[in-house]
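Peer 1: output the structure for:
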Amino acid sequence: MSSDSSPPSGPPSRRGLIAFAWVWVGVPLAYGVYELVQKATQLFTG
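Peer 2: Have a look, this model is predicted:
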């Protein structure tokens, strides 16, 4: 019997990579939506 009480090692956490990927996609998407709203407002209000 082993007296090691540490949890078994699983795959490394990729939380940072996932957060970076969301930022990488989300920032340009948010900017594009902002620009779309600006242009649509100009189009429909003159």
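Peer 1: please count neighbours and contacts with C-alpha atoms only from this point.
Peer 2: Fine.
Peer 1: who are the packing partners of the strand or helix carrying residue 33?
Peer 2: Take DSSP states H and E as the rule and residue 33 turns out to sit in helix 15-45. Under the contact criterion of 3 or more C-alpha pairs under 8 Å, 6 or more residues apart in numbering; DSSP states H and E, helix 15-45 touches no helix or strand at all.
Peer 1: here is a second sequence; please produce its structure as well for comparison:
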Amino acid sequence: MSTAHIQSPTSKAKLAVFWLYVTLPLAWGVVNTLTQAMKLFK
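Peer 2: Presented below is the predicted three-dimensional model:
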């Protein structure tokens, strides 16, 4: 008995949208944190 599943390949467009969905809020959070932290050192 084989339990292998046939998976359809992920389209590059879906992959790009997913990475934008993940990296944009992450990048915004990092930039926001750094700008807030710089206020402490001025």
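Peer 1: just to revisit the earlier point, now the helix holding residue 33 of structure 1, how far from the centre of its chain.
Peer 2: Chain-centre distance of helix 15-45 of structure 1: 12 Å, with C-alpha atoms, centre = their mean, to the nearest Å.
Peer 1: what residues of that helix count as buried?
Peer 2: Buried residues in helix 15-45 of structure 1, counting neighbours by 16 or more other C-alpha atoms under 10 Å, are absent.
Peer 1: check structure 1 and tell me which residue is nearest its centre.
Peer 2: Per C-alpha atoms, centre = their mean, the C-alpha nearest to the average position across structure 1 is that of residue 22, at 1.6 Å.
Peer 1: that one -> structure 2?
Peer 2: Matched by TM-score structural alignment, residue 22 of structure 1 corresponds to residue 19 in structure 2.
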